[in-house]
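**Q** Build me a model from this:
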Amino acid sequence: MHQKEHISDKIDLEILSLMQENSRISNADIARVLNMAPSAVLERVKKLEQKNIILQYTTRLNPLALNQNLLAYVYVKASNGIGISNTAIELAKIAEVQEVHQIAGDDCFIVKIRTTDSASLLDLLRNTMSKIPDIVITKTTLVLETIKEQQQLVIHQ
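**A** Next comes the predicted model:
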């Protein structure tokens, strides 16, 4: 996915923690919290971006507000098995697919899908996923309720 970088600097970890909590926080506000010059914070943030430690700045949307009421996980078994796979690439191209993970076990991939309802999920399975040639079988799990869902990582300082 991305090159492996590690951070051991406590100040960088504090900056990442503040930015992960609020990606819109200004360099001036970070500098104020950490008792640093804003120019020093800006330099550190740019280095974190260049090292691919900060990958992206995003806005988290409420899926229900966009009529994406159904969350499902689809386990996919592919004939081409584990390794670099066109199956994974094709799965990742589907707009409703939010995540594709290669997994250990009987299946090859687990895919996170958000869609409007069960009919649209069925349509996606029948008319899109079924056209990916190496897929042998899928098993779908519907989410009834989400207790916790987050993108934030635990930052140990």
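
**Q** Every contact and neighbour count from this point should use C-alpha atoms.
**A** OK.

**Q** in what helix or strand does the residue minimising distance to the centre of the chain lie?
**A** Per C-alpha atoms, centre = their mean, the C-alpha nearest to the average position across the chain is that of Glu99, at 6.1 Å. Glu99 is part of strand 97-102 when elements are defined by DSSP states H and E.

**Q** I have a second one here; can you model it like the first so I can compare?
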Amino acid sequence: MYLNGLDKLDQKIIQLLVSNARMSYSDIGEKIGISRVAVKARIQTLENKGIIEEYTTIINPQKISGAVSCYFEIETKPDYFKEVIDILDKNDIVTQIYRVTGRDKLHVHAVA
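**A** Now for the predicted structure:
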């Protein structure tokens, strides 16, 4: 598993945060058998080392407006590659644009 470089307590803390990033230090400490202060110190160390980079909220657009999230690929001629990226970048429904291996190929995420 990708957590092998961490001790057992840090692994448990990360697993709990992955399942619920809003879990309190007290609740984490209760589940793994250490104090709230020790949990806070360990999480701060993990953040300072860059192991934990951010906490995020994931919005499900279908629950709000019935929108659909989709991924698609676009392959362009080399002369139009930059122009296609510029057009996609200006479009509000496009959330991410990735350049992938292959000749002038893009992988795009949109919510519409």
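
**Q** Kindly provide the TM-score of these chains.
**A** The TM-score (TM-score structural alignment, normalised by the length of the second structure) is 0.71; 106 aligned residues with a C-alpha RMSD of 3.1 Å.

**Q** which residue of the second structure sits farthest from its center?
**A** Within the second structure, counting by C-alpha atoms, centre = their mean, Asp79 lies farthest from the centre, at 32.7 Å.

**Q** that's a strand at that residue, yeah?
**A** No. Read with DSSP: H, G, I helix; E, B strand; the rest coil, Asp79 of the second structure is helix and lies in no strand.

**Q** Now do the strands in the first structure.
**A** Assigned strands in the first structure, in chain order: 70-78, 97-102, 109-115, 135-142 (criterion: DSSP state E).

**Q** For these, give me a markdown table that also has distance to Ile11 of the first structure.
**A** Listed next are those as a markdown table, based on distance: least, C-alpha to C-alpha, whole Å:
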| stretch | distance to Ile11 of the first structure |
| --- | --- |
| strand 70-78 | 38 |
| strand 97-102 | 31 |
| strand 109-115 | 34 |
| strand 135-142 | 42 |
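
**Q** closest to Lys46 of the first structure out of these?
**A** Closest to Lys46 of the first structure of these, according to C-alpha to C-alpha: strand 97-102, at 27.3 Å.

**Q** what ranges do the helices span in the second structure?
**A** With DSSP state H as the definition, the second structure shows helices at residue ranges 8-19, 25-32, 36-48, 61-65, 81-90.

**Q** what's the closest of the strands of the first structure to Pro63 of the first structure?
**A** Pro63 of the first structure lies closest to strand 109-115 among these, at 8.1 Å (C-alpha to C-alpha).

**Q** coming back round to it: tell me which of the strands of the first structure approaches Arg32 of the first structure most closely.
**A** Arg32 of the first structure lies closest, by C-alpha to C-alpha, to one member of those: strand 97-102, at 36.2 Å.

**Q** That closest one vs the second structure, mean deviation?
**A** For strand 97-102 of the first structure, the mean deviation from the second structure after alignment is 3.0 Å (mean C-alpha distance after the TM-score superposition for the first structure).

**Q** buried ones in that strand?
**A** Residues of strand 97-102 of the first structure classed as buried by neighbour count (16 or more other C-alpha atoms under 10 Å): 97, 100, 102.
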